[in-house]
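[1] Sequence and predicted structure below; questions after.
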Amino acid sequence: MTQPNRTSDPVAIIGGGLAGAKTAEHLREQGFTGAITLIAAERVAPYERPPLSKEFLAGTKALPDFTVHDEAWYRDNDIDLRLGVRAESLDLAGRTVALDTGGSVPFGSLVLATGSPPPPPPIPVSDAAGVHCLRTVDDARALIGVLGEGSRLAVIGGGWIGLEVAAGARGRGADVTVVEAADQPLRGPLGPEIGAAFARLHREHGVDLRLGRAVESITVDDGRAGGLQLDDGQTVVADAVLVAVGARPEISLAESAGLALAGGGVATDSGLRTSADGVFAVGDIAAAEHPVLGTRVRTEHWANALNQPAVVAANILGGDAEYDRMPYFFTDQYDLGMEYRGHSDGYSRVVTRGDVDGLEFLAFWLDDSGIVLAGMNVNIWDAGDEIAALVEARRPVDAAALTDPRVPLADLIS
């Protein structure tokens, strides 16, 4: 998958989120002088998505605060920003992108930054009013419009979006019920041990958390959602329902074009090159070979969308850059702030240091040999660099020392 130097051939970027906008930005910063077209399905300039379930929902940030660049910036940097336009198909041989508005966009290099919208709900959902998802700023505005003192919100899914929205809704005075099929929230990314800490946090803040329960249907009254029917016969009465059952990478264009797929996304090398010459994938959809972890990694995290575009831009310009950053994500819920670094797939146990009950602790995911696969700091803000170094070291660490606050983490790195 060798990428020739196309320093002046046009670049087409599909995807109007953070990854697409940052790719355009880095191309110009790194000296690309050719035409850049950014194809964005939404009718607003690209923005970051994490605030939708955090500060925007809480009312502490407005859209301009997390818009990557205003429309004037694209004009000033000679970037053709196509808002409200969708890419319909790719012609890799002819080097064009067909648009839903008619016509096509030529490219020498193509960057797929299509993100991961919510999947279809796993339960029958009508077009009843009051059923929400959270992907766009318009989705967030609609949800905010039904949250207020004494309103009732039912959330299907105890993942990151579901829990962040639950926290934001409680902050607006809403009564919140979260229904999660697993025995703990966040069991998939964090495991049951740390998931239990988040369950306790939400219950302490008044959330009715129903674990190990499946939703059989959304109840509808006069064309409007009225709550949930659960598999144990219980009902949840609500004024609005949020379906937050994860995200699904938008890879239909890549699949139709015959690009190699892996891990639910588009397969790339460590330089984010796909199986087709001159075509790159970035952000949520990129299932990239990781030069440090030694495995293919695909994560739907803000950090990838922020940092991978610099590598893509360098390689479009003929470089041989690799994306070697550790996977990173964060969350803010009530008075809990957390950062996570690494990739815990295949862990055999998790150990903690600090006060888990008081939500001021570190957690480490270890494999059978004691290698730290991932680490997390909860309300402790001076340990992030050391956690990252432990993960990057890829060497066995004494678990007892990890749990002992008397042992400096720095002593365990070398």
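    Arrived safely, thanks for sending.

[2] rest of the way, CA atoms for contacts and neighbours
    Noted.

[3] which residues touch the nearest residue to residue 355 once chain neighbours are set aside?
    Residue nearest to residue 355 in three dimensions, not counting chain neighbours: residue 361, with 5.2 Å by C-alpha to C-alpha, 6 or more residues apart in numbering. Residues near residue 361 by C-alpha atoms under 8 Å, 6 or more residues apart in numbering: 352, 353, 354, 355, 377, 378, 379, 380.

[4] Distance to residue 345, neighbour count and secondary structure added to the residues you listed, as CSV?
    Compiled in CSV, the contacts of residue 361 are given as follows (distance: C-alpha to C-alpha, whole Å; neighbours: other C-alpha atoms under 10 Å; DSSP: H, G, I helix; E, B strand; the rest coil):
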residue, distance to residue 345, neighbour count, secondary structure
352, 18, 22, strand
353, 21, 18, strand
354, 24, 17, strand
355, 25, 11, strand
377, 18, 25, strand
378, 20, 23, strand
379, 24, 17, coil
380, 24, 17, coil
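
[5] before we move on, the earlier item: need the three-state assignment for the residue nearest to residue 355.
    Secondary structure assignment for residue 361 (DSSP: H, G, I helix; E, B strand; the rest coil): strand.

[6] now it: how far from residue 330?
    For residue 361, the distance to residue 330 (C-alpha to C-alpha, to the nearest Å) stands at 15 Å.

[7] The residue nearest to residue 355 and residue 380, how far apart?
    7 Å.

[8] just checking, residue 192 touches residue 184?
    Yes - between residue 192 and residue 184 there is a contact under C-alpha atoms under 8 Å: 5.8 Å.

[9] Okay, one more to line up with it:
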Amino acid sequence: MIKNDKVEIIRDEELDEIELGDIQQFKEGEMYQIKILGGKESVLLSLQNGNFFCVGNSCAHYGAPMHKGVLGSGYVTCSYHNAQFDLTTGKALNGPSMDGLPKFETKQKDGKLYAILPKTLPLNIEPTFIKRDPQDNRVFIIIGSGPGGYSAAETLRQEGYTGKIILISDESFPPYNRPALSKNLKVKVDNILLREEKFFNDKLELEFMKNTKVESVEPVTHTVKLASGSILKYDKVLIATGSTPNQLNVPGSNLNNIFVLRNIEDNNSIQNFSKEGARVVIIGSSFIGMELASAMNKLGVKVTIISNSKTPFESSLGSRIGNALKNLFEQKGVEFFLNSKIKCFRGKSGNVNGVELDNGEVIQADAVIYGIGVTPNTSILKNITKRSDGSLEVDPFMKVVNSQDVFVAGDIASFPYFKTGELIRSEHWNSAMNQGRIAAKNMMNKFVPYSEIPFFWSSFFGKSIRFSGFAKEYDDICYEGEVDKLNFIAYFTKNQKVIAVAYMGMDNFTSIASEAIKSNLMPTLSELQLSLANSKSITEKVKNHINKVDIQKIN
């Protein structure tokens, strides 16, 4: 019995060449789940341009079955969270995973196809990193250890950078899975670490400065000043400082037990009120607030949501989807006060005990949690103009415009969306991860533009919603399926074009939607309304398109 990272695998130690099937049964441009060892394990097999590719069938992110995803030209994309992997190498290309899929060689003999498997079948493969060269005097500083900073640090070493890396974080822990904080109020930081701390020292050979605050970044002098007074010189700097949750400035806002949720310490504080019978008011009815409401309700907390919107998710998903989700929450016992404004917080002995609305109604509360948006953390950057929302404008290479050697990633970046050219922000985990990758490559002068379709996911009460595209402004929404039953696809359109898609209960459409938007394969609004196109026809169109792309042109 051999123990792997996450499962125990029992294998015949003499078995290393496994038959996958007759060669003629596999079709060009298709992928297959091949069960092996009596169905206990499986691999993913695909055939493109006459070449067979065999990789692990469990996503390196959350273990989702890769055969339910989308086969691209030279890559495969997971249907859960859009993690994308190279079929030739197994390397993670995009999405929330830095680890790759195991890649297995194939062999043809007597009309049969075989896979050459290792004695222990791994679940994922750690990237290969170049060693630090003490003779390389370049210094790259990364400020922020969230998804953007974390992915940039690994990418630098993957792509061949041998100079010094300094990773600065104001937190006490190595990078961790921040999206878990609003979905799990019993989480322990050790269970959500993206990498152990020794990984950064041993594998990336970088200087990891925890619990360190940055006072300023001076692009003119290429220096970073720490709150301690120390000055660090850099050749290039990546700022990935994320954002700060917004709060209300009303009477009583300084009372105790009024929280935001941004880091593990915030989660730990909120955990004290995540118990049977506690009364918690959540201000805001978008993703953070609704995820928290779901997580707390399942723990027996009496949750009340106050929002100035007419429906939950009104600005992001529209009123029809918002009302359907509101019904789900109300069925679970969550109470809503919508289209409401807060007059003040009431308290006793310094602790909040109620929230008073502008109509005089008071909602009792043992704790209050904000979920009303964020503001980019860019105050440390000096002598560079910021946009009205506090973000930094970058070019397609994630470099701050009108600056030298300053790159950014994540919430603080306003980047040119490659589909429209407009400057947008995407405050989501996948976007920050991918921007960190791109920024790192361009810090090395590789000149790779950022050209990804924004994607995010959320979940409440065991139901997931996924969103591909960008639709801050749209003309119409066309629906497929049953919105009231939370089994639907919603096509957001502008000028007859589908610019974004939201979907629930149809996980297999996740990677299809992103691919269709990116490759201009979406139908028009009229075609959707006249039932001339639907998710099935879009899926076929994407598959046909991919089969026409030459695999040799894909990096």
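    Sure thing, it's come through. As the structure is a computational prediction, the values presented were derived from the model and not from experiment.

[10] TM-score for the pair, please.
    The pair, once superposed, lands on a TM-score of 0.92 when counted by TM-score structural alignment, normalised by the length of structure 1; 403 aligned residues with a C-alpha RMSD of 1.9 Å.

[11] quick one on the thing from earlier: next, format the contacts of residue 361 of structure 1 as TSV and append distance to residue 222 of structure 1.
    Shown next, in TSV, are the contacts of residue 361 of structure 1 (distance: C-alpha to C-alpha, whole Å):
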residue	distance to residue 222 of structure 1
352	50
353	52
354	51
355	49
377	47
378	44
379	45
380	49
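
[12] Out of those, flag the one nearest to residue 396 of structure 1.
    residue 352 (16.2 Å; C-alpha to C-alpha).

[13] Please enumerate the helices of the stretch 51-200 of structure 2.
    Shown for the stretch 51-200 of structure 2, the helices assigned by DSSP state H, counting those that start in this stretch span residues 147-158, 197-202.

[14] Oh, that last question was meant for the stretch 201-350 of structure 2, not what I typed.
    So, for the stretch 201-350 of structure 2 - with DSSP H, counting those that start in this stretch - the helices run 264-271, 287-297, 314-317, 319-331.

[15] nearest to residue 427 of structure 2, of the ones you listed?
    For the helices of the stretch 201-350 of structure 2, proximity to residue 427 of structure 2 was assessed by C-alpha to C-alpha; helix 287-297 is nearest, at 11.4 Å.

[16] What residues in structure 2 pair up with stretch 294-308 of structure 1?
    With TM-score structural alignment applied, stretch 294-308 of structure 1 matches the range 421-435 in structure 2.

[17] now the end-to-end length of that stretch.
    Start to finish, the residues bounding stretch 421-435 of structure 2 are 17 Å apart (C-alpha to C-alpha).

[18] what's in contact with it?
    Stretch 421-435 of structure 2 is touched from outside by 94-96, 147-148, 150-152, 179, 393, 398, 409-417, 450, 452, 454-456, with contacts defined as C-alpha under 8 Å, 6+ apart.

[19] Please indicate which of those are buried?
    Among the contacts of stretch 421-435 of structure 2, those scoring as buried are 94-96, 147-148, 150-152, 179, 393, 398, 409-417, 450, 452, 454-456 (criterion: 16 or more other C-alpha atoms under 10 Å).

[20] Structure 2: which residue goes with residue 175 of structure 1?
    With TM-score structural alignment as the criterion, the equivalent of residue 175 of structure 1 in structure 2 is residue 302.

[21] For its match, which non-adjacent residue is spatially closest?
    Beyond its immediate neighbours in the sequence, the residue positioned closest to residue 302 of structure 2 (C-alpha to C-alpha, 6+ apart) is residue 279, lying 4.8 Å away.

[22] List the buried residues in stretch 372-382 of structure 2.
    Applying a neighbour-count criterion of 16+ other C-alpha under 10 Å, one finds 372, 373, 374, 376, 377, 378, 380, 381 buried in stretch 372-382 of structure 2.

[23] Quick check: end-to-end length of that stretch?
    Using C-alpha to C-alpha, one end of stretch 372-382 of structure 2 lies 27 Å from the other.

[24] What residue in structure 1 is paired with residue 453 of structure 2?
    Using TM-score structural alignment as the criterion, the counterpart of residue 453 of structure 2 in structure 1 is residue 326.

[25] what's the matching residue for residue 11 of structure 1 over in structure 2?
    For residue 11 of structure 1, the aligned residue in structure 2 is residue 140 (criterion: TM-score structural alignment).
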